[in-house]
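Asks: Model the following, please.
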Amino acid sequence: MQASPEFGELRSKFRSFAFPMTVAFFVWYIVYVLVATFASEWMATPVFGTINIGLIFGLLQFVTTFAITYIYIIFANKNLEPRQVAIRKKMEG
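Replies: Sure thing, here's the model as predicted:
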């Protein structure tokens, strides 16, 4: 089954989502770390009260993670799950 065109299509669909999203998140994380390292004074700029830019950027890392998870769930339900079901039915006969 692993060599079948259906499985290849499923793997291709998954990779077309997972790799770009992983790269985008990794770049966003590296930007956060670099800005925190080299522009620490800017990151310490208060926005309101004791909340500063660095804290907001840090919290946005969590927001981004949850957003990517939500987007993946929608993508998987729409694009991956139907293909997985078809492969499972074909394997089970």
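
Asks: When you work out contacts or count neighbours from here on, use the C-alpha atoms and nothing else.
Replies: OK.

Asks: Can you list the buried residues in stretch 65-78?
Replies: Applying a neighbour-count criterion of 16 or more other CA atoms under 10 Å, the buried positions in stretch 65-78 are Ile68, Tyr72, Ala76.

Asks: Helices - which of those residues land there?
Replies: When DSSP state H is applied, the buried residues of stretch 65-78 are split such that Ile68, Tyr72 fall in helices.

Asks: run this one through as well so I can compare:
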Amino acid sequence: MDKDVVPEREARAYEAVHDSADFQELKRRYKNFVVPWTITFMVWYLAYVACNNWARDFMNTQVVGHVNVALVFGLLQFVSTFFIAALYGRFANRRLDPLASGLNAKYKRERRR
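Replies: Next up, the predicted model:
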């Protein structure tokens, strides 16, 4: 088989998938999840940093024993990261993976043409 035929097929297959409504929907769903959660996390993280810099009395407030608000906020940063990752995993399994699997099958079909 001619070396130039395979890249042409792959390019045509990629363009067919890229131009499909399912691909546009996949991008839309991904963006609609990622952008709000990224903004939410960044605001939460920047609030933590800002409080550590400018609200030291609040952050030094003892919650239980030697545990203060700053330590609780720091631990909640980890909790929120794992929470968002778990939400994304669930979302991807339910809303992204079925579309991606269909697009992958379409790409393979188009490559064989």
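
Asks: List the contacts of the spatially most central residue of structure 1.
Replies: Taking CA atoms, centre = their mean, the centroid of structure 1 lies closest to Ile68, which sits 3.9 Å from it. Ile68 of structure 1 makes contact with Met21, according to CA atoms under 8 Å, 6 or more residues apart in numbering.

Asks: Please tell me which residues of structure 2 the helix ranked longest in structure 1 aligns onto.
Replies: Secondary structure assigned by DSSP H gives helix 5-38 as the longest helix of structure 1. Mapped onto structure 2 using TM-score structural alignment, helix 5-38 of structure 1 covers residues 21-54.

Asks: Stretch 49-69 of structure 1 now?
Replies: The aligned range for stretch 49-69 of structure 1 is 65-85, by TM-score structural alignment.

Asks: in that stretch, what counts as buried?
Replies: Val69, Ala70, Phe73, Leu76, Gln77.

Asks: try stretch 26-40 of structure 1
Replies: Tyr29, Tyr32, Val35, Ala36.
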